[in-house]
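1. have a look; sequence and predicted model below, questions after that.
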Amino acid sequence: MDTIKNAANYVAESVQGAGATASKEANKNVAKDSNASLSTRAQAAGDAIGDKVDEQTHNRKADVHKEASKH
């Protein structure tokens, strides 16, 4: 039963990590957009940093669940 739970958690964390990656990339593009206001670009850059942290956190958790499901 724990294997199934770990596998489900792996999938959930992988999906959340992918979502954070997509959000990070979108925010990076806004931060680089010279047509956007300076405050918008600064906010997007800050959001991209937060998304990067989320991405790494979810990916680490996914790896832990993946390894746990093997045992």
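-> Received, thanks.

2. only C-alpha atoms for contact and neighbour calcs from this point on.
-> Fine.

3. what is the neighbour count of Lys5?
-> If you count neighbours by other Cα atoms under 10 Å, Lys5 ends up with 13.

4. do the same with Leu38
-> Look at Leu38: counted by other Cα under 10 Å, it has 12 neighbours.

5. pretty sure Lys24 contacts Gln56?
-> No - taking Cα atoms under 8 Å as the definition, Lys24 is not a contact partner of Gln56, at 11.3 Å.

6. this is the comparison structure:
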Amino acid sequence: MDTIKNTANFVGDKVQSATSGASKETNKEVAKDSNVPITDRLQSAGNAISDKAKEQKHETSAEANKQAATH
């Protein structure tokens, strides 16, 4: 039963990681766009940093769940 739970958690973490990664890239593009007001660019830059941290957190969790499911 734990293997099924760990596998489901692994899949969920991979999806969340991909979502955070996509959001990070979108925010990076907004931050680089000189046609966007500076306040929005700064906010997007901060959001990109936050998204990167979330992406890494989910990748780490996914790897732990993968290891737990295989052992």
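-> Received, thanks. Remember, it's a predicted structure, so these values are computed and weren't measured experimentally.

7. Lys24 and Gln56 of the first structure - which one has more neighbours?
-> Between Lys24 of the first structure and Gln56, counted using other Cα under 10 Å, the more crowded position is Lys24 (24 against 14).

8. return the residues in contact with the residue nearest to that one when sequence neighbours are not counted.
-> If you skip the residues right next to it in sequence, Lys24 of the first structure has Ala48 as its closest partner in space, 4.5 Å away by Cα to Cα, 6 or more residues apart in numbering. Contact analysis of Ala48 of the first structure by Cα atoms under 8 Å, 6 or more residues apart in numbering lists 23-25, 27-28.

9. what's the counterpart of Ala48 of the first structure in the second structure?
-> Matched to the second structure by TM-score structural alignment, Ala48 of the first structure sits across from Ala48.

10. looking at the second structure, which helix is longest?
-> helix 38-70 (DSSP state H).

11. mean offset of stretch 14-21 of the first structure relative to the second structure (after superposition)
-> Taking mean Cα distance after the TM-score superposition for the first structure, the mean distance separating stretch 14-21 of the first structure from the aligned residues in the second structure is 0.2 Å.

12. quick check: buried residues in that stretch?
-> Within stretch 14-21 of the first structure, the residues that count as buried by 16 or more other Cα atoms under 10 Å are 14, 16-21.

13. returning to that earlier point: which contacts among the contacts of Ala48 of the first structure does the second structure share?
-> Among the contacts of Ala48 of the first structure, the ones whose aligned partners also stay in contact in the second structure (both residues aligned by TM-score structural alignment, their matches' Cα atoms under 8 Å) are 23-25, 27-28.
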